[in-house]
Every structure is written in C-alpha cells, then in structure tokens.
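In: Here is the input, now give the coordinates:
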Amino acid sequence: MNIPNLGLGCAQLGNLYRAMSDETAAAIVDTAWARGIRYFDTAPHYGLGLSERRLGAALADRPRDDYVLSTKVGRLLVDNPGDPGERDPEGFDVPATHVRRRDYSRDGVLRSLESSLERLGADRIDIAFVHDPEAHVDEALTGALPALVELREQGVLRGIGLGMNFDDVLAEFVRRADVDVVMIAGRYTLLEQPALDELLPLCEQRGVDVIAAGVFNSGILASDTPGHTYNYDAAPTALVERATRIAEVCARHRVTLPEAAVALPAAHPAVASVVLGASSPAQVEANAARASARVPGALWADLVAEGLLRADTPLPEEAT
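Out: Coordinates of the predicted model:
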C-alpha cells in the first residue's frame, strides 16, 4: 500500500466542535504539505461534506501522484427536510443542510464514492474505508465490502478496509473479509492497548496494514499536562490519574506526553501510519515535531516496570 507513516486527519476541516475559516483550513493542509505529510484522510461525515470540499480545494494544485487520499463510505448525505436554520447535531459546527443516512449496500457505496469524488474535485480515491459499521456487520460484509473489492479489482481503488473505534469488531472483519488496511481509532494508544489482544497480531499475520488514529484518545494525551476529554466525553478520574502518572514518567526522561503518545503506536510492526488531526497550522507544526522526537528506551522500560504499559507492547527501536 505504501501509506506514508504520518497522515493528516481532516475531521477538523469539517468544523469539528468549532468553526474555522476556509483560509485556516487551507493553511492547515499547506503546512502539512510543507512538513512532508503526504497522506490525507477525510469522510463525508466530517462536517456534512465540508471536510472533503476543503481538502479537495487545498490539494487541487498538488501533483496527484504525490499523495495518498482516503475517504469513507457508509453514511450517505441526503437533503434535510427539516428547518433550514438547524445546526448539525453530531459535533460539527455547520448548518444541517443534510442529514446522514447509514447505508452499507452496494448501491450506497457507489453513490457515496461518486459524491465524495465530486466534493473532493478528484479523479480518484486511493483508499476507501467502510466507516463505523460496528452495528451493521452483516450489511457491510454482504454489501459494502464486496462492492469495494470489485472496485479494487477494476483498479478504481488501490486499497479497501474499515475504520472504527472497536478493535474486536475490526478483528472480526479482518478474519472474514479480504481487506488491505484498517483504521483503528483510540484503541491502540499510550493510555490503553486492547488492540494488542487480537487485532494487531491478526493484521500482522495476514499482511493487513493498520492506521492508528485517535492516538491522543480525543484529548487526554494531547498536551504535556493530561486533558480531561476521553472518547469525546469527560474523562473518568481513574484515566486522568493514569495519564498523569504516565506524564510524570515522560517528564523524568524529558519527553512530552504527546511525543510519547505518537511514538508508541508507530512502533508496532503492523502499523503503517499514524494519523493526527489539527485545528490550526501551529498544531500541524507541533504534531510533525512530535512525530520526529527521539524517545529514550528507558522511558518505555519505566512505564512497563510501573505497570503503566503492557509488557507485550512492541517498543520503538531505541528500547531494544
């Protein structure tokens, strides 16, 4: 698949939680490009198509063969029959001009990709993920994935897979379907590693690339001092305390919590890329610096010794 090892997650380009200007969105992509980032991930879900439109505009003048582009299927955007003054209820600061309709059928996949290409202004998409099908396993297995396999065999797509927050469901799909790549969000991080139980060993065995997203666990690991957001909600006290202990170990080794949070998932042999979102050009710069930071092996050894990291976690090379 040759997925670059660092990607830009583009949910924020869809006004996730708060609005940004078109100029800021373009500057985020420009900064990512200047820092060597060549993988961009988006979805119709992000801002009811706004992320795709902004990303496509920002990449319009870039050589198409120089970057990898992924989007997602499973949520069709249909006109909102309600009040035109409504705002999107799913966390994006945009007018609710459309509503999302789950559709994991073959026809739904084809319609979704056609609409995404139009919004992106692109001639092709490299990777298509089935988005959040944890409650629609059978529909995805019989509808969405066979349609994507067909497109891959026709050369329309380079790779196909699934993206969600549930490592056990992703493992089921890897066992039962012919996929190239999976995106796991928030389940293989410095704070917790449940994907080590089954998903990551299975992907390594079957040659399925893994993209690690949500490595800051939606905020708790995103700053030197642990935040209080986890899984898009208020973080439980026990997790804040655990993150605080991890941060203290990091500080002893002169490493920031976010630097360690980026380094750990990248070290697993099945992980091809770490995708980081950004709400400003400065955050892109900060994330790129974090991704290149050197983390001493003694830090990981201390985390394991203090029961803050699973002993079976593959560690960055310096630790070996």
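In: okay, CA-based contacts and neighbour counts for the rest of this
Out: Noted.
In: List the residues that contact residue 141.
Out: By CA atoms under 8 Å, 6 or more residues apart in numbering, the contact list for residue 141 reads 173, 177.
In: my bad, residue 244
Out: Applying CA under 8 Å, 6+ apart, we find residue 244 in contact with 225, 226.
In: Let's see that with 7 Å instead.
Out: Taking CA atoms under 7 Å, 6 or more residues apart in numbering, we find residue 244 in contact with residue 226.
In: ok, residue 122 to residue 60 distance?
Out: Noted for residue 122: a distance of 8 Å to residue 60, by CA to CA, to the nearest Å.
In: What ranges does the stretch 101-250 of the chain have for its strands?
Out: For the stretch 101-250 of the chain, applying DSSP state E, counting those that start in this stretch gives strands covering 127-131, 159-164, 181-185, 209-213, 229-230, 233-234.
In: chain center to the last one: distance?
Out: To tie it back to what came earlier, the one meant is strand 233-234. Mean-position distance between strand 233-234 and its chain equals 19 Å (CA atoms, centre = their mean, to the nearest Å).
In: Need the residues that contact it.
Out: Contacts for strand 233-234 (CA under 7 Å, 6+ apart): residue 228.
In: ok, the spatially most central residue of the chain to residue 10 distance?
Out: Note on the chain: the residue nearest the mean C-alpha position is residue 213, at 3.5 Å, using CA atoms, centre = their mean. The spacing between residue 213 and residue 10, counted by CA to CA, is 11 Å.
In: what about the helices in the chain?
Out: Ranges of helices within the chain are 22-34, 50-59, 106-120, 137-139, 145-153, 167-176, 199-206, 237-252, 257-266, 281-291, 297-305, based on DSSP state H.
In: Proceed likewise with the subsequent sequence, for comparison:
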Amino acid sequence: MSAATAPRGAGTSLQFALPPLGLGTAPLGGLFEEVAEQDAADTLRAAAQAGIGYFDTAPRYGHGQAEDRLGRLLAPAGVTDPVISTKTGWLLRPRADGSGTDVVADWSERGIRASLESSLERLGRSFVDILYLHDPDDYAEQVRAEAYAAVRRLRDEGLVRAIGFGMNHCAPLAEYVAGYEVDVVLIAGRFSLLDHDAMDTLLPLCAQRGTAVVVGGVFNTGLLADPSDGAMFNYRPVPARELARARRCQEICADFGVPLPAAAVQFPYLHPAVTSVVVGCRSAAEVAANAGAARLPIPGELWERLADEGFVPRQLLP
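Out: All right, here's what the predicted structure looks like:
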C-alpha cells in the first residue's frame, strides 16, 4: 500500500487495531459459484502469507458455510490472532424435512443471541471482534425496540468487542450512525471509483462521530476488477453506461502504468474516516492479486487525472 493512500482513519472509537486490508468471505460461502474445500483452504493460506489479518463473514454466506470454513481452516492456514467480524439479524432455521436451512429475519434479543451463539460455534471462538447488524433496511423499528440494545449487551458481556451496522445503502446507514452509539460500520458498493454516494452524508458523519468505516464492494461486484462485456455491476449485468465509465477509468490508469484494480482497492483510503477495505476472494490467486493491488504505489498525478474526469471527488485530494 502506498504511503499516499495509507489509511488515515485512526481517530475512531475502536478499542483495537483493525487491519487496513480484510478478506471478505462471501465467495467462500458460494456466492455466484461454489468454491471447493481445497480452494478455500488455499485462499486462507494465501491470506496468511499476504499478511491479511482481518476476515469478514456472516451466517448468510452459504448458510453458515463461510463461518464454518473460517473456523476449521484459519489456524491450519497459519493465521494467528485474526480479527473477525460476523453479522446478525438473520437466523438459519432447519427445514422440517431435513433438506437444509432457510434464512429468516429475527431481530429479537433472543434471535440475536441465538445467531451469535451459532456463529461462535461454527467459528470455534468464544468471542468475535465485530458484530454487525446485517441489512436492517426494513427493520428500523425492531432495531430500536430490541436489536441494538441486544448487541450492546453482548458487547458489555465480552462476547463481541465492537458493534455496528453492515449495509449496502448509505442513507439508512447514516441514520443509524446518527441515532445510535456505533463503533464501526461496513458500507458495501457505495464508495468506489464509480459510486460516491457515501460522500454525501455517511462518511462526513462517521468522521465527525469517530465511527470507524470498513468499505466493501470496491469492485462493484466485479466491474472494476475486469470491465469486460460480461461483467457484473452491483450484482446485475453491467449497463452500457457503467461499462463505458469503467473502461475509461481503466484507460486513465493505464496511462500511469497502474492496473485498474489497484486504483479501485486504494481509492477508499483517500477518505480519513475509512479504516479498512474488505475484498472478497475465492482463490489464492485472487488474494495475491488484491494484496498486490493494495501495496502498489500510486502517483498523486493519477488521482488528479481521475478527479478531473469525475472518478475521484476532488475534496479528497491533498
């Protein structure tokens, strides 16, 4: 990671250090396509070799598969003392016919505790570092009535070290930051070279309140990793306009000898509220590529050019 883009989100309320680069484990839970057990093990081993110490997961990632794999494979991979975040608000409920599980919303204190207990069992841990309330977009009343107080009690009891919200939409996430004591938030897909939505309210508010920010979805579901015709953009086939924008961004980066993924991974660090970036990986090769992208020096002149064409908000530049 270049010195010019090293994380500056040091003034947060977190009581522990959050590594600047994290591994998102939705792919290890089978997002878009299944990942073989050996590939999952190799992915985590590559993360250890790259010095990645933060792992983000959730019960919904493969109906517990991502958590289960972290619990079984992290130590053999050579990862020591990892920082782990998981999520709650949704329960895995066994089907009556024994054919698997269904994911159901449960924002009651009983449901929150049951979710965490199951996560800890799969992870093989007595606590997690961060517990996010996961996608509570349509459950604001339940959050107010029970869920937020429940995760605070879990933090007080030492079962989690920090609490927050993980979402894909900035406006409701900003409302939660404004209305509750929040240690950290995870915003996915809304602070990237192609999407600056988080700049409007969320990031300034987090900076003001000392709330740490973790950014996910920096590739907007793949487009900024490889802007090809078949790319995905925010979990859907890419529209022509966004494909053209991504390719233009790639052209500008190429003028400076910088691969587009490197600019995409490092862009969020330009904001002082951002503490960490989480990148989903499904193979050892992807881990190596993304870790390399995070370390690649990026000249200030590139950020200036990207700002000239609207890919970087100019107020983020020195």
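In: How about whatever residue of the first structure lines up with residue 296 of the second structure: what's its closest non-neighbour residue?
Out: Taking TM-score structural alignment, residue 296 of the second structure has residue 293 as its aligned residue in the first structure. The shortest distance from residue 293 of the first structure to any non-neighbouring residue, by CA to CA, 6 or more residues apart in numbering, is to residue 259 (6.5 Å).
In: which residues in the second structure does stretch 4-13 of the first structure match up with?
Out: The alignment of stretch 4-13 of the first structure onto the second structure (TM-score structural alignment) covers residues 19-28.
In: From the opening residue of that stretch to its closing one, how far?
Out: 20 Å.
In: Please report the distance of residue 43 of the second structure from residue 79 of the second structure.
Out: Relative to residue 79 of the second structure, residue 43 of the second structure is positioned 12 Å away (CA to CA).
In: Between the two, which has more neighbouring residues?
Out: Shown here are residue 43 of the second structure and residue 79; by other CA atoms under 10 Å, residue 43 has more neighbours (26 against 19).
In: Wait, that one touches residue 284, no?
Out: Yes - counting by CA atoms under 7 Å, residue 43 of the second structure does reach residue 284; the two are 4.2 Å apart.
In: Please identify every residue contacting each of these two.
Out: Residues touching both residue 43 of the second structure and residue 284 (CA under 7 Å, 6+ apart): none.
In: re the thing from before, burial check on the match of residue 296 of the second structure, number of neighbours?
Out: 15.
In: Please apply the same query to residue 259 of the second structure.
Out: By other CA under 10 Å, 18 other residues sit near residue 259 of the second structure.
In: Identify the residue of the first structure aligned to it.
Out: By TM-score structural alignment, residue 259 of the second structure lines up with residue 256.
In: how close does its match sit to residue 12 of the first structure?
Out: 23 Å.
In: now residue 151 of the first structure
Out: Separation of residue 151 of the first structure from residue 12 of the first structure (CA to CA) stands at 29 Å.
In: neighbour count winner among the two?
Out: More crowded of residue 151 of the first structure and residue 12, by other CA under 10 Å: residue 12, with 23 against 17.
In: which residues touch the match of stretch 4-13 of the first structure?
Out: 7, 35, 40, 52-57, 61, 66, 275-282.
In: now stretch 295-305 of the first structure
Out: The contact list for stretch 295-305 of the first structure, computed with CA under 7 Å, 6+ apart, reads 249, 250, 253, 255, 260, 309, 310, 311, 318, 319.
In: buried subset of those?
Out: Buried members of the contacts of stretch 295-305 of the first structure, scored by 16 or more other CA atoms under 10 Å, are 249, 250, 255, 260, 309, 310.
In: got the contact list for the fourth one?
Out: Neighbour list for residue 260 of the first structure: residue 295 [criterion: CA under 7 Å, 6+ apart].
In: do the same with the second one
Out: With contacts taken as CA under 7 Å, 6+ apart, residue 250 of the first structure has the following neighbours: 256, 257, 299.
In: got a list of what the second one touches?
Out: In other words, residue 257 of the first structure. By CA under 7 Å, 6+ apart, the residues touching residue 257 of the first structure are 221, 223, 224, 247, 250.
In: list the ones among those residues that the second structure also has?
Out: When you map these onto the second structure and apply both residues aligned by TM-score structural alignment, their matches' CA atoms under 7 Å, the shared contacts are 221, 247, 250.
In: can I assume the first one is in contact with residue 258?
Out: Yes - in this structure residue 221 of the first structure lies within contact range of residue 258 using CA under 7 Å: 5.8 Å.
In: just to revisit the earlier point, kindly provide the distance from the spatially closest residue to the match of residue 259 of the second structure that is not a sequence neighbour to residue 71 of the first structure.
Out: Once flanking residues are discounted, residue 256 of the first structure sits nearest to residue 224: 5.5 Å by CA to CA, 6+ apart. Residue 224 of the first structure sits 31 Å away from residue 71 of the first structure, going by CA to CA.
In: between the two, who's got more neighbours?
Out: More crowded of residue 224 of the first structure and residue 71, by other CA under 10 Å: residue 71, with 24 against 17.
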